[in-house]
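Colleague: need a structure here:
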Amino acid sequence: MTDFDDTLPAPDEFDIAPVRLTVDLGALADNWRDMVRRSGKARAAAVVKADAYGLGLEDCGTALYEAGARDFFVAVVQEGVTLRTYAPDARIFVLSGIWPGQESLFFEHDLVPVIASEEQLAFWMSLLAEGGDHPCALHVDTGFNRLGLPFADALALAKDVSRPASFSPVLVLSHLHSGDTPSSPLNKAQLDAFQEVSAAFDGIETSLSASAGIFLGPEYHFDLTRPGIALYGGESVNGMQPLRPVAKAEARILQIREAAAGSTVSYGATHQLSRRSRLAVVSVGYADGYLRALSGSGVPLRAGGTSGAYGYIDGHRVPIIGRVTMDLTIFDVTDVPERAVRAGDYIQLFGPDMPLAEVARAAGTIGYEMLTSLGLRYERRYIYPEE
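Modeller: Below you'll find the predicted structure:
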């Protein structure tokens, strides 16, 4: 305890955070409405798995619910339990299905398991025999070879007159593996297979398309679409302009230092300066999900020999110099006027001025991974639609 405790005002944690994340919930809601429009006659759900793609399940789920979403998809049952508080009368589908020991969570919180295998189907049938009816969905594999009942088995199940009357899925779904590449002929092959599945389960709602599939056209929409990454401002179709940016990540400049031409920067001395430079040492690293593969040099695993990522400050794109480390990254701010950048300022890592997809490509990855890798140290600020 010091004499200062009673006199200093309490700081705004966001304003002093080493790394911070701004999430525009108005943009998120607008992106969902955009996907509703693009879904045509189909309803649009909202996929909020992985903590709403790293941006916060509670706040993002609430914003989407208030925007009108009434169908949600999560990956695991614990996410569904959390979301139920913020989406009281929504249908919440759990994509990983149900396993023994999870029954009370599904029933108590009115969650809909997505049955994805013969084992889950047998277990679900036994639950219905003991406890009566409860809604479920059925996942059918149409060529992904990931989750889903095999195509032939699903058709046989649809025609099985001996299946319990209590087993009546509220939704049959599948997933496109190449929807982000519209020219792929495999999209049409999966569409044809799913149309056959849809016909076999006549009278039950069907869903094939996540974000990318929605852009393939009305024939891919069926009854319900499942937009995910597009809601959060990520690139869902290769080379297509994303919707409104939702997330802005920033990191504080801890020090600006002068470095002589010919000197080296960061671990491994992988970058040698060709000129006298001003370097901004910034409080972000791979512990914050700012991937080591974004480094300006010294990352042999990155394919293609790309030069690394950029940040953005005061109207200038500034390159990463040398390797990204656990807690620190170094940017070259030599070309930014001295008066325009100083210690304590923030560099934008991705956001409205530094597209998420571009940063992800610099790391040889996708926006999904960038968002879902955000670390725990980000101080978050949510901008609500009315603000």
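Colleague: going by C-alpha atoms from here, please, whenever you check contacts or count neighbours.
Modeller: Will do.
Colleague: give the closest residue to Arg380 in space, chain neighbours not counted.
Modeller: The shortest distance from Arg380 to any non-neighbouring residue, by Cα to Cα, 6 or more residues apart in numbering, is to Leu21 (4.8 Å).
Colleague: contacting residues around the one you found?
Modeller: By Cα atoms under 8 Å, 6 or more residues apart in numbering, Leu21 lies in contact with Ala247, Lys248, Ala249, Glu250, Tyr378, Glu379, Arg380, Arg381.
Colleague: are any of those residues buried, and which?
Modeller: Ala247, Lys248, Ala249, Glu250, Tyr378, Glu379, Arg380 (16 or more other Cα atoms under 10 Å).
Colleague: run this one through as well so I can compare:
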Amino acid sequence: GMLSLGGPPRERAGLSSWLREVGNVAVWFSMSHLASADDAGSEQNGDQLAEMNRIADEFPGFDVCFANSGGIFLGNAFHGVLARSGIALYGGAPTAGVANPMEAVVHLDVAVVQIQAVQAGARIGYSGAHVAEGEMRLATLAAGYADGLLRSLSGRGAVYYDGVRLPIVGRVSMDSMTIDISALPEGTLTLGSFVEVLGPHQTLEDLARDAGTISYEILTGLGQRYHRRYR
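Modeller: Next comes the predicted model:
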């Protein structure tokens, strides 16, 4: 496995004997976790499957619980009796480098709280990290790194409105961030308008790539200040 939890192979024989002797311990599953399931071509997947099959032989009568989201797509041999789908439940891509077979179910929209025009030379955000090269129209959004929109998105990430990409300019702040809305006709966005952070034009994987991280960190980092609706 990943050598993070569970027992080492040298302890398996003793554990098997102990379980037979005690007789009153209910064990439901033999479990492990695939370390490289998101890479369908990784040799580690086959190695772990072979080891899991040996464990199943050593502990007869225990159902196997093995596959995570990526493991489900590795084939029936990895499934066992119970699979633990994780990121796939939220529409995240279970396998890297191939088309995502899942439908995105997480959408995130953030409200505009200020709109302004600035002139060339205006310094935007902490440390004046972005300097306007010409006249720009900016919108401030009511979300920042305290809400899970990572600082690494500063100057790299974007949001969308009606399919138009609106770059993040300056540094992402704790409770807000600034976007360049110059590509939209003036008056398109107003106070209270919502822009798309996650949705049909930007997936978890897109946002994670721009932030230099993985989709799991984006999803688990979304803060408690968002109003959530479940459908």
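Colleague: TM between them?
Modeller: TM-score for the superposed chains, counting by TM-score structural alignment, normalised by the length of structure 2: 0.94, backed by 230 aligned residues with a Cα RMSD of 1.6 Å.
Colleague: redo the contacts of Leu21 of structure 1 as JSON lines? Include secondary structure and distance to Ser266 of structure 1.
Modeller: JSON lines is the format used below for these (DSSP: H, G, I helix; E, B strand; the rest coil; distance: Cα to Cα, whole Å):
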{"residue": "Ala247", "secondary structure": "strand", "distance to Ser266 of structure 1": "28"}
{"residue": "Lys248", "secondary structure": "strand", "distance to Ser266 of structure 1": "26"}
{"residue": "Ala249", "secondary structure": "strand", "distance to Ser266 of structure 1": "23"}
{"residue": "Glu250", "secondary structure": "strand", "distance to Ser266 of structure 1": "21"}
{"residue": "Tyr378", "secondary structure": "coil", "distance to Ser266 of structure 1": "23"}
{"residue": "Glu379", "secondary structure": "strand", "distance to Ser266 of structure 1": "26"}
{"residue": "Arg380", "secondary structure": "strand", "distance to Ser266 of structure 1": "29"}
{"residue": "Arg381", "secondary structure": "strand", "distance to Ser266 of structure 1": "31"}
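Colleague: that older thread, give me the element the residue nearest to Arg380 of structure 1 is part of.
Modeller: Leu21 of structure 1 belongs to strand 19-24 when elements are defined using DSSP states H and E.
Colleague: in structure 2, which residues correspond to that strand?
Modeller: Under TM-score structural alignment, there is no match for strand 19-24 of structure 1 anywhere in structure 2.
Colleague: helix or strand right after that strand?
Modeller: Next in sequence after strand 19-24 of structure 1, counting helices and strands by DSSP H and E, comes helix 25-38.
Colleague: so what touches that following helix?
Modeller: Residues outside helix 25-38 of structure 1 that contact it (Cα under 8 Å, 6+ apart): 42-44, 46, 59-60, 63-64, 67, 214-215, 227, 230-233, 243-246, 382-386.
Colleague: residue range for the following helix or strand past it in structure 2?
Modeller: Next helix or strand after helix 25-38 of structure 1 toward the C-terminus (DSSP H and E): strand 43-44. Under TM-score structural alignment, strand 43-44 of structure 1 corresponds to no residues of structure 2.
Colleague: what packs against strand 43-44 of structure 1?
Modeller: Applying 3 or more Cα pairs under 8 Å, 6 or more residues apart in numbering; DSSP states H and E, one finds that strand 43-44 of structure 1 makes contact with helix 25-38, strand 224-225.
Colleague: please identify the most buried of the ones you listed.
Modeller: Ranked by mean neighbour count, those are led by strand 224-225 with a mean of 26 (mean count of other Cα atoms under 10 Å).
Colleague: mean deviation of it from structure 2?
Modeller: Strand 224-225 of structure 1: mean distance to aligned residues in structure 2 after superposition is 1.1 Å, counting by mean Cα distance after the TM-score superposition for structure 1.
Colleague: longest helix in structure 1, please.
Modeller: helix 185-200 (DSSP state H).
Colleague: where does that helix end up in structure 2?
Modeller: So helix 185-200 of structure 1 sits over residues 43-58 in structure 2, by TM-score structural alignment.
Colleague: surely Gly163 of structure 2 is in contact with His201?
Modeller: Yes. Counting by Cα atoms under 8 Å, Gly163 of structure 2 touches His201, with 6.3 Å between them.
Colleague: who's more crowded, these two?
Modeller: More crowded of Gly163 of structure 2 and His201, by other Cα atoms under 10 Å: His201, with 15 against 12.
Colleague: what lines up with that one in structure 1?
Modeller: Using TM-score structural alignment, the equivalent of His201 of structure 2 in structure 1 is Asp353.
Colleague: one more: Ser127 of structure 2?
Modeller: Superposed on structure 1 with TM-score structural alignment, Ser127 of structure 2 falls opposite Gly268.
Colleague: where do the strands sit along structure 2?
Modeller: 29-31, 63-65, 108-118, 123-124, 130-131, 136-141, 158-161, 164-169, 177-180, 194-198 (DSSP state E).
Colleague: out of these, which is the most enclosed?
Modeller: Among the strands of structure 2, highest average neighbours (mean count of other Cα under 10 Å) belong to strand 177-180, with a mean of 24.
Colleague: against structure 1, where does that one fall?
Modeller: Aligning strand 177-180 of structure 2 against structure 1 (TM-score structural alignment) gives residues 329-332.
Colleague: same check on stretch 73-82 of structure 2?
Modeller: Mapping stretch 73-82 of structure 2 onto structure 1 (TM-score structural alignment) gives residues 215-224.
Colleague: how far out from the middle of the chain is the matching stretch?
Modeller: Relative to its parent chain, stretch 215-224 of structure 1 has a centroid offset of 21 Å by Cα atoms, centre = their mean, to the nearest Å.
Colleague: how about the contacts made by the corresponding residue of structure 1 for Met102 of structure 2?
Modeller: In structure 1, Met102 of structure 2 lines up with Leu243, judged by TM-score structural alignment. Neighbouring residues of Leu243 of structure 1 by Cα under 8 Å, 6+ apart: Asn31, Ala230, Leu231, Gly233, Gly234.
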